[in-house]
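Engineer: Quick one: sequence and predicted model below, then my questions.
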Amino acid sequence: MTGTAGSRVLYGCMGLGGSWDDSAYTAADIGHAEAAVGAALDAGITAFDHADIYRYGKSEAVFGEVLAASPGLRERITLQTKCGIRLPGSERRGLYDLRGPGIVRRVEESLARLRTDTLDVLLLHRPDPLARPDEIAEALGSLHRQGLVKQFGVSNMSAAQIAHLQAQLDVPLVVNQLEMSLGHRDWVEGGVTVNTAAASENGFPHGTVEYCSANGIGLQAWGALARGRFTGSKPTPAGELIGALAESKGTTPETIVLWWLQRHPAGIAPVIGTSRPERITACRDAVSREPELTHEEWYDLWTSARGAPLP
C-alpha cells in the first residue's frame, strides 16, 4: 500500500487558514487555500492531509469553504485528518488525549469544519501514554459503523505501539505518518548504524519501517521537503547535487528530494506542506513519474546530505 488509498503524494494543509491562534479566518485566507488546493489538483495530487489542531481548526475550516464552493470536488479527493493533540488553552497546558469519547467528539467537529459527511482516513496524531486501547477500539469501531470514517491509521508511532494498539482493534491500521526526509534521516540511519557506536545516538525506534512494510501499513512522510533546506537559495553540497540531478533528468530540485523518499522499497508517500503554488507545482513529477534515481544516485544524495561517509 502506498500512502492513503494508493496516493503517491499528499498535500499537507497545515499552512492553510491564517494565523496560529483562535482568531477568525478571513476571505484572504480562503483565497490562499483555494490557490494552494488548485495548484495541488493541477499537479495531480488528490489526497489532502489535515489535523484538527492545524491553525486551531482553521485549516479544516477554510478547506471546508473550498469544498463548499466547488461542487463535486469532495468525490474526487481523499480526505484525511488527525486527532489526539490538545493545544494549550487559557486554563491548561497542551497535552495528548486519545480518550474514546474525545476521539468521537473531535471527529464530529472536524467533519463539521470540513463540511463533509465522512472521512476517508483518521489518524491518531500522537501516542497518549494514558490511552486505553480498548477504549480507542470502541471509539474507532463506532465511527466506522456509523460511516463517519472509512479507514484508520496513526502518526508518530513505533512498531511496538502500533502492534499493541492493533491487537485491540477490529479495524486495521493502514497508515503510519512519520517525519521522514533527506534532512530528517533517523528512520534510515538507524538501519545502518546497528552495531556501531552511533546507534545509541539515534532515537528512531528501530524496526518500525520494516514492521509497517511487512504488515501492509502505508508510510507517509511529513516534512518531506525538509523545509526547503536543499532547494532554497543558500548553497550546500547536497543542494548542488540535487540541482545537477534535476537538470540532468529534466525535473525540479523538489522532485529529486521527493524521489529520494519514493525510491525506498517501503513505498513512502511524501506529504508536501508548502502553501506556495509555485512550489506545489514543482512537485508535479513526483506524482506523475516513477523515481528516476539509480542505486548509486540515491546513496550519493544520502551521503551528501549526512555530510559524512556511511559506517
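Structural biologist: All right, it came through fine. This is a predicted model, so every value here is computed, not measured.

Engineer: only C-alpha atoms for contact and neighbour calcs from this point on.
Structural biologist: Fine.

Engineer: Check which helices and strands the helix or strand hosting Ala112 sits against.
Structural biologist: Assigned by DSSP states H and E, Ala112 belongs to helix 100-114. The contact analysis (3 or more CA pairs under 8 Å, 6 or more residues apart in numbering; DSSP states H and E) places helix 100-114 against helix 58-68, strand 78-83, helix 133-145.

Engineer: so what does whatever helix or strand Ser213 lives in touch, helix or strand wise?
Structural biologist: Using DSSP H and E, Ser213 maps to helix 208-214. Packing partners of helix 208-214 (3+ CA pairs under 8 Å, 6+ apart): helix 159-166, strand 218-222.

Engineer: Report how many residues lie close to Glu296.
Structural biologist: A total of 9 residues lie near Glu296 under the criterion other CA atoms under 10 Å.

Engineer: Please disregard the earlier target; I meant Gly203.
Structural biologist: 10.

Engineer: contacting residues for it?
Structural biologist: By CA atoms under 8 Å, 6 or more residues apart in numbering, the residues touching Gly203 are Asp186.

Engineer: repeat for His144
Structural biologist: Lys150, Gln151.

Engineer: That one and Thr4, how far apart?
Structural biologist: 17 Å (CA to CA, to the nearest Å).

Engineer: sorry, back to before: any idea how far the helix holding Ser213 is from the chain center?
Structural biologist: 17 Å (CA atoms, centre = their mean, to the nearest Å).

Engineer: what's in contact with it?
Structural biologist: Defining contact as CA under 8 Å, 6+ apart, one finds that helix 208-214 is touched by Ser158, Ala159, Ala160, Asn176, Trp187, Gly218, Leu219, Ala266.

Engineer: which among those end up buried?
Structural biologist: Ser158, Ala159, Asn176, Trp187, Gly218, Leu219, Ala266 (16 or more other CA atoms under 10 Å).

Engineer: and here's the other structure:
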Amino acid sequence: MNKIKLGRSDLEVGEISLGCMRINGLNQKDAAHVIENAMELGVDLFDHADIYGKGKSEEVFADAINMNDDVREKMKLQTKCGIRDGYFDFSKEHILESVEGSLRRLKTDYIDSYLLHRPDVLMEPEEVAEAFTTLKESGKVRYFGVSNQNPMQMELLKKYLKDDLIVNQLQLSVVHTPMIDSGFNVNMMNDPAVVRDSNVLEYCRLNDITIQAWSPFQHGMIEGPFIGNDAFPDVNAKLQELAEKKDVTDTAIATAWILRHPANIQPVVGTMNPQRLKDIAEASHIELTRQEWYELYRAAGNELP
C-alpha cells in the first residue's frame, strides 16, 4: 500500500486507515483476524475514540492482539475525545482524563495522534493548549489533530498551541462533497456555491493538515451505504462500469475516487469484514483518470457550472 505522512509529523502510514468504532461487536478471535488482515494489507493506522462502544472498542482491540511492545511498534494508534452524554467537552480536565482512559484500555504508554472530536463551542483554547502541552511533555501523546472543525476554529486553537495540528477528520464520499462543490461554483447564485465550511479543503492543504475522510461509503451522516443502494442508481452504475474496466470492486473505485484528489486525503474505513478491506485496499493501486473522476462526481448528481 502507498504511504503518506500525516501533516507535518514524522508519522508515515498507509494511505487508507481502519476505523475501529464497530470492533466491540466482534469476539476476540474475529477482532484479531480483522487487525492482522489490515496490517498485512499495509493498513497500519487504527482510528479510535473514547465513545466508541463506550470505551469497549479500545479494550477489544488491545485484547484481540495481546498488545505488547512488539505489536505496538508496528502500528499507529489514533483516538479522540470530546463527545460526552448530551454535550461536548474540551476542558483540560476531561482531555487529560480521557487520554488516561484510552491509554489504559489500549494497553499502551502513548498515543500517536490524539484528536478533538466534534467542536465544543464553549472551548477555551488556553485550556486545550495546557492539556496538549502536558500530554506532549509526558510522552503520552505524540501529535494532535481535530475532527469536524472549520478553519477559524483551527486558527483559534493554533493561536495557543505549541505544535502543529496534523489531522482534521471530515465527512467525504462521492455522494457527500460540500467541501468540493463550492470550489466549482465560485461567484454563482446556485446552492452548491454556498461555502459551508470556510473553505476547509483549501485551508488544510495550505497548512499541511491531512484530511481524513470519514464515512467514505455512507450517505447522509450514518444513514447507510450508497454503494449497491437502489436510491443511487446513476453513481452505482458508473462505479460498476469502472470496477469492471479496472477489474476491482465498486468499493475500491469509491475509495480510489477519494485518493485521486491531490490533497492526499486518507479514507477512514470502518469495515470489520476482512475480504471487504482487501477489496478496499486495492484502491491504493488504482489510478483514476481526470475524466473518470469527473464522471463519478457528475454521476453522484453534481452539475458542473
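Structural biologist: Sure thing, it's come through. From a predicted model like this one, the values you see are computed outputs, not experimental measurements.

Engineer: quick one: TM-score?
Structural biologist: Put the two chains on top of each other and the TM-score (TM-score structural alignment, normalised by the length of the second structure) is 0.90; 293 aligned residues with a CA RMSD of 2.0 Å.

Engineer: thinking again about what came up before, the helix holding Ala112 of the first structure corresponds to what range in the second structure?
Structural biologist: Using TM-score structural alignment, helix 100-114 of the first structure lines up with residues 92-106 of the second structure.

Engineer: The matching stretch against the first structure, how far on average?
Structural biologist: Mean deviation of stretch 92-106 of the second structure relative to the first structure after superposition (mean CA distance after the TM-score superposition for the first structure): 0.5 Å.

Engineer: In that stretch, which residues are buried?
Structural biologist: Lys92, His94, Ile95, Leu96, Ser98, Val99, Glu100, Ser102, Leu103, Arg105, Leu106.

Engineer: Excluding chain neighbours, what is closest to the fifth one?
Structural biologist: Using CA to CA, 6 or more residues apart in numbering and skipping the chain neighbours, the partner closest in space to Ser98 of the second structure is Cys81 (6.4 Å).

Engineer: who touches the one you found in this structure?
Structural biologist: So Cys81 of the second structure contacts Ala49, Asp50, Ile51, Phe90, Ile95, Ser98, Val99, Leu115, Leu116, His117 (CA under 8 Å, 6+ apart).

Engineer: Tell me the counterpart of it in the first structure.
Structural biologist: With TM-score structural alignment as the criterion, Cys81 of the second structure lines up with Cys83 in the first structure.

Engineer: mind checking how far that match is from Trp260 of the first structure?
Structural biologist: From Cys83 of the first structure across to Trp260 of the first structure, the span is 29 Å (CA to CA).

Engineer: Likewise for Leu119 of the first structure?
Structural biologist: 30 Å.

Engineer: circling back to that earlier point, for Thr196 of the first structure, which of the helices and strands packed on helix 208-214 of the first structure is the nearest?
Structural biologist: Closest to Thr196 of the first structure of those is helix 159-166 (CA to CA; 22.0 Å).

Engineer: Show residues contacting the following helix or strand past that closest one.
Structural biologist: Later in the chain than helix 159-166 of the first structure, the nearest helix or strand by DSSP H and E is strand 173-179. Outside of strand 173-179 of the first structure, the residues within contact range by CA under 8 Å, 6+ apart are 3-4, 123, 151-157, 166, 212, 216-224.

Engineer: what range in the second structure matches strand 173-179 of the first structure?
Structural biologist: Taking TM-score structural alignment, strand 173-179 of the first structure hits residues 165-171 over in the second structure.

Engineer: Repeat that for stretch 55-68 of the first structure.
Structural biologist: Going by TM-score structural alignment: stretch 55-68 of the first structure matches residues 53-66.

Engineer: for stretch 264-271 of the second structure, how far is the first residue from the last?
Structural biologist: End-to-end distance (CA to CA), stretch 264-271 of the second structure: 21 Å.

Engineer: can you check stretch 68-82 of the first structure too?
Structural biologist: End-to-end distance for stretch 68-82 of the first structure, by CA to CA: 21 Å.

Engineer: And for stretch 42-54 of the second structure?
Structural biologist: 28 Å.

Engineer: Just the buried residues of that stretch, please?
Structural biologist: In stretch 42-54 of the second structure, the ones that count as buried by 16+ other CA under 10 Å are Gly42, Val43, Asp44, Leu45, Phe46, Asp47, His48, Ala49, Asp50, Ile51, Tyr52, Gly53.

Engineer: Let me have those in CSV, extended by distance to Glu73 of the second structure.
Structural biologist: Converted to CSV, the buried residues of stretch 42-54 of the second structure look like this (distance: CA to CA, whole Å):
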residue, distance to Glu73 of the second structure
Gly42, 14
Val43, 14
Asp44, 10
Leu45, 12
Phe46, 13
Asp47, 16
His48, 17
Ala49, 20
Asp50, 22
Ile51, 25
Tyr52, 23
Gly53, 25
